[in-house]
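[1] The sequence and its predicted three-dimensional model are supplied below.
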Amino acid sequence: MTKVVLNVKGMSCGHCVNSVEGAVKNLGAAAKVDLAAGSVAVEFDENAVTLETIKEAIEDQGYDVVS
């Protein structure tokens, strides 16, 4: 499993947490949002999903991945 922490702009509430974590979960990965830090810790299997796909899923929810 690969673990990456992404900086994500635009998250501010519980709905944001649910949107991001849900989008990543739908890809078969796990995510933990830290609103205070503006980050998302992602754990995924590189054989099943790419980091780019995860970033796109977060951005599709309306947030900006900056790292």
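    It's in.

[2] From here on, just use CA atoms for contacts and neighbour counts.
    Fine.

[3] Leaving out chain neighbours, which residue sits closest to residue 23?
    residue 57 (5.9 Å; Cα to Cα, 6 or more residues apart in numbering).

[4] for comparison:
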Amino acid sequence: MQETTVKVEGMNCGKCAKKVEGALEAIGAEGQVNLEEHTVNVKYDPAKLGISDIKDSIEAKGYHVVL
């Protein structure tokens, strides 16, 4: 497993955090949102997923990932 932290704009409540974490879970990653810092700590298998997959899954929920 690899771990990375991405900055996500537009998250401001617990519902936002659940949407982002659910989007990551749907692609086989684990996410832990920090609303105060507007970041998500993501654990994923780099053999199956890349940063672009993570970015796409979060942005599909209406948030903007800053890399």
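    The structure has been received and is ready for your questions. These figures come from a predicted structure and were not determined experimentally.

[5] coming back round to it: how close does the corresponding residue of structure 2 for the residue nearest to residue 23 of structure 1 get to residue 22 of structure 2?
    Residue 57 of structure 1 maps onto residue 57 in structure 2, with residues paired by TM-score structural alignment. Distance from residue 57 of structure 2 to residue 22 of structure 2, counting by Cα to Cα, to the nearest Å: 9 Å.

[6] If you count surrounding residues, which of these two has more?
    residue 57 (21 against 18; other Cα atoms under 10 Å).

[7] got the contact list for the host helix or strand of that one?
    Assessed by DSSP states H and E, residue 57 of structure 2 sits inside helix 51-59. Identification of contacts with helix 51-59 of structure 2 by Cα atoms under 8 Å, 6 or more residues apart in numbering yields 20, 23-24, 27, 64-65.
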